[in-house]
Every structure is written in structure tokens, then in C-alpha cells.
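Chemist: Output the structure for:
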Amino acid sequence: MQGRVAFLPYVPIRLKAQKPKPFPEAPRTLGEHLKRCRLARKLSQKQVAKLLGVSPFTVLNWEKNRTTPPTRTIPTILRFLGYNPLGPSGPGSLPEQLLLGAWERLRGDSSRR
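Modeler: Just a heads-up that it's a prediction; the model follows:
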């Protein structure tokens, strides 16, 4: 069969699916908050990485929840976000407690100790 090409008739195909949303409506993880804030400000992962002092691959991993940010970067991330992702609710897990502690130190609160 060398030199021959099989004839496949033209069949129109329509793929139907909703486009995925760029970020979750109600972010639950720090990575989801980071992605939502980045997209709202129309920044690239490379630009955010430069602002946070990390590599673009690190930002990608945080946004996809493959890894979590180390404690030392949380104050920088909170400054970038401009808010505490935990909101008014109290901390439950150890990472949430660390996040809240970093937020309080960033703001200068000492009332929760």
C-alpha cells in the first residue's frame, strides 16, 4: 500500500462543552486566591513570580495546588493579595494558623495572642 492514502469522507463534527472558568467562583485555597487575584489584575505568572521573588514554575504549582507556599513567603503573598484569605472565620488547621499569624504580624495586630 505504499503511495496510497486512504479516503476518509468528510463528516462535520461539532464538539459541545462549556468553556472552563479561569478561576473558581469561591476560592478555597491560597493558590486559588492567588490565581484569582492575578487574573483580576491581568498579570502573567511570570510577573507575579517576579513580584513575589519566586520562579514562575513555583507560582504555577501554587495555583494548581501541587505545592503550598513556605511560611516565609506568606507575608509577601498576603501583601500581593491585599487581604487575608481566611476572612472573618478562625483558623482550623496548622497551615491556616500560620497564615493567620503571618497576616497579624504583617498588619501589626497583637490582640489575638
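
Chemist: C-alpha only now, for contacts and for neighbours.
Modeler: OK.

Chemist: Give me the neighbour count for residue 29.
Modeler: When neighbours are counted by other Cα atoms under 10 Å, residue 29 registers 16.

Chemist: ok, now residue 33?
Modeler: Neighbours of residue 33 under the rule other Cα under 10 Å: 21.

Chemist: my guess is residue 81 meets residue 32, correct?
Modeler: No. Using Cα atoms under 8 Å, residue 81 is not in contact with residue 32, being 11.2 Å away.

Chemist: The two: which is more packed in?
Modeler: Between residue 81 and residue 32, counted using other Cα under 10 Å, the more crowded position is residue 32 (20 against 17).

Chemist: One more sequence to fold, the one below, so I can look at both together:
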Amino acid sequence: MPQDRSKPHFSADDTIGGRISLARDAIDLTLDEAADFLMVSAWTWASWENDRATPPTDRLPLMARLLEVGPTWLLTGYGSGPRWP
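Modeler: Predicted structure coming up:
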């Protein structure tokens, strides 16, 4: 049975980096574009997506707005996640 891509399975077991990456992919944003928006290097953004570092808490609301998700979803996996085209 084909998977419904409009509502991918989101799990609270995912990491924050996985959710950041997933949300960025959902809105078709490049890593460089996302990093520029938050005024960080692409290396920093990539380290967040790869769980090598955690984004500062003061950046999470802006990151959530950029990624079109709720800040709670970024942190926990519960709440308003990405919408797929």
C-alpha cells in the first residue's frame, strides 16, 4: 500500500536534528538559505541537523517560524509539524 506523503509519520522518538531537517525539506529550503535566515554558518545549521549541537533556545521561535512548524514540535515532536505539498 502506498504511503500517504501528505501526513508522514512523526514520532516523539525523533531527534531535534531530525525534525529540523524534516521541516526544512518539507518547505524545500536549502541548508544555506536556512542558515542565512538565522544568521549562522551553514556548518552550524548542519551540526544542528546532525545532532552534533543543539540550537540555542532563543533561536527556536525564529527557527520554527522559518520552518513553518511549532516550537514545541521542534523540541518534542508533538504539536504543529510540517505540511507536505
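
Chemist: Quick TM-score on the pair, please.
Modeler: TM-score for the superposed chains, counting by TM-score structural alignment, normalised by the length of structure 2: 0.63, backed by 65 aligned residues with a Cα RMSD of 2.1 Å.

Chemist: returning to that earlier point: what do residue 81 and residue 32 of structure 1 both touch?
Modeler: Here residue 81 of structure 1 and residue 32 have no joint contacts, going by Cα atoms under 8 Å, 6 or more residues apart in numbering.

Chemist: Now do the buried residues in the lengthiest helix in structure 1.
Modeler: If you go by DSSP state H, structure 1 has its longest helix at helix 94-107. Neighbour-count burial for helix 94-107 of structure 1 flags 99, 100, 101, 102, 103, 104 (criterion: 16 or more other Cα atoms under 10 Å).

Chemist: would you turn the residues you listed into a markdown table with distance to residue 62 of structure 1?
Modeler: A markdown table is the format used below for the buried residues of helix 94-107 of structure 1 (distance: Cα to Cα, whole Å):
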| residue | distance to residue 62 of structure 1 |
| --- | --- |
| 99 | 15 |
| 100 | 18 |
| 101 | 20 |
| 102 | 18 |
| 103 | 18 |
| 104 | 22 |
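
Chemist: Noted, bye for now.
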